[in-house]
Each structure stands twice: as structure tokens, then as C-alpha cells.
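Undergrad: Okay, predicted coordinates and the sequence, questions at the end:
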Amino acid sequence: MIDCKGMQGPQAPRGERAASGEDDPVAGPEQPALDRNVQGRIGSHLRAMYDELMQQPIPDRFVDLLAELERSSGKPPSES
């Protein structure tokens, strides 16, 4: 279980924020908060999407643009 001790800001429970003297006009009882389960599911989905994106090959046009940039700046091209 994750505890929120020492946390401040929007991720801290409302009672701890109030106790720390931190005034946050954005957060309040009228602002909905996501529970840990929902946050975890969103994080898992974002990681899966990012991992899938990282598996995609770099488009040839981007490789060509990077090579052109390195040539114009006088740096030798690096191996990728």
C-alpha cells in the first residue's frame, strides 16, 4: 500500500494539504480526484502506448533530416 506521508501538492490527501498550510485554489471538494486504482490503470495504458511507440522504426525522412543537420553543424555523423 502506498502512503502519502510527506507528500504535498495535488497528489497529497486534502487533509494533509490543509494541515501543511498550503493554499491550492485549484484543488478542493468541488474538484474530482482519481483514486489510486484509476491512476494505476492510466499509467499502465500510457506505458504500453509509449513502449509500442518506441518499437516503431524512425522514419527515413527524420534520419535524413538529422544527417543534414549534423553535416551543416560540422559534426561527424554518429552511428545510430
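TA: Structure's in. What do you need?
Undergrad: Please count neighbours and contacts with C-alpha atoms only from this point.
TA: Fine.
Undergrad: which helices and strands sit right next to the helix or strand hosting Val38?
TA: Here Val38 is covered by helix 36-54, with elements defined by DSSP states H and E. Helix 36-54 sits against no helix or strand, with contacts defined as 3 or more Cα pairs under 8 Å, 6 or more residues apart in numbering; DSSP states H and E.
Undergrad: adding another structure so you can compare the two:
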Amino acid sequence: MAPTGASSDQLAAALQNRIAIEQANAVLAERFHVDADQAFALMRRHARARSQKLTHVAAQIIEGSDDIGRLSRPERS
């Protein structure tokens, strides 16, 4: 069964959101010298603390408009 126009659009949007989150995750991992899981936890914690969607925070990180220097470094496990 082929996806309908609406579900196809939803899949495309979900893929774009995932790509943005992965790119932002890579920025944080590089910046803070942590692994991908720690970077994601940092981004998620930042989004929750600001009551923002993860995709919004990711877009800000990619654009450089979010001051990721204000993020607290995740604890190493």
C-alpha cells in the first residue's frame, strides 16, 4: 500500500526533523567532546528547561543562534 499525500508529507517532515536533530547532536558532541548519547541528553535537557521542542533547539544550534556555551556540560558516565 503506497503512502497517501498527507502521510508522505508527514514522513518527509519527520525525516527533515531527524536530520536536523542529528546534525545538532554532532555539533554538541564535537563542541563538548562527548559521545552521541551524552550530546542528545544535553540537547534534550536544554529543550525541556526552556519548554521548547527539540527540533526548535536543534535548528538554533545548527544556525548558531543558540548560545550552546550556556549549556552545562553533561556528566561523563
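TA: Done, it's in. What you are looking at is a predicted structure, and each value in this text was computed from that prediction instead of being measured.
Undergrad: tm score of chain vs chain?
TA: Overlay of the two chains. TM-score (TM-score structural alignment, normalised by the length of the second structure): 0.34; 35 aligned residues with a Cα RMSD of 2.9 Å.
Undergrad: what sits up against the helix holding Val38 of the first structure?
TA: With Cα atoms under 8 Å, 6 or more residues apart in numbering as the contact definition, helix 36-54 of the first structure has no outside contacts at all.
Undergrad: list the buried ones in that helix?
TA: Under the neighbour-count criterion of 16 or more other Cα atoms under 10 Å, helix 36-54 of the first structure has nothing buried.
Undergrad: Please apply the same query to stretch 63-73 of the first structure.
TA: When burial is assessed from 16+ other Cα under 10 Å, stretch 63-73 of the first structure yields the following buried residues: Ala67.
Undergrad: hey, which helix is longest across the second structure?
TA: Ranked by number of residues, the top helix in the second structure under DSSP state H is helix 5-32.
Undergrad: That helix packs against which elements?
TA: Short answer (3+ Cα pairs under 8 Å, 6+ apart): helix 5-32 of the second structure packs on helix 36-49, helix 54-63.
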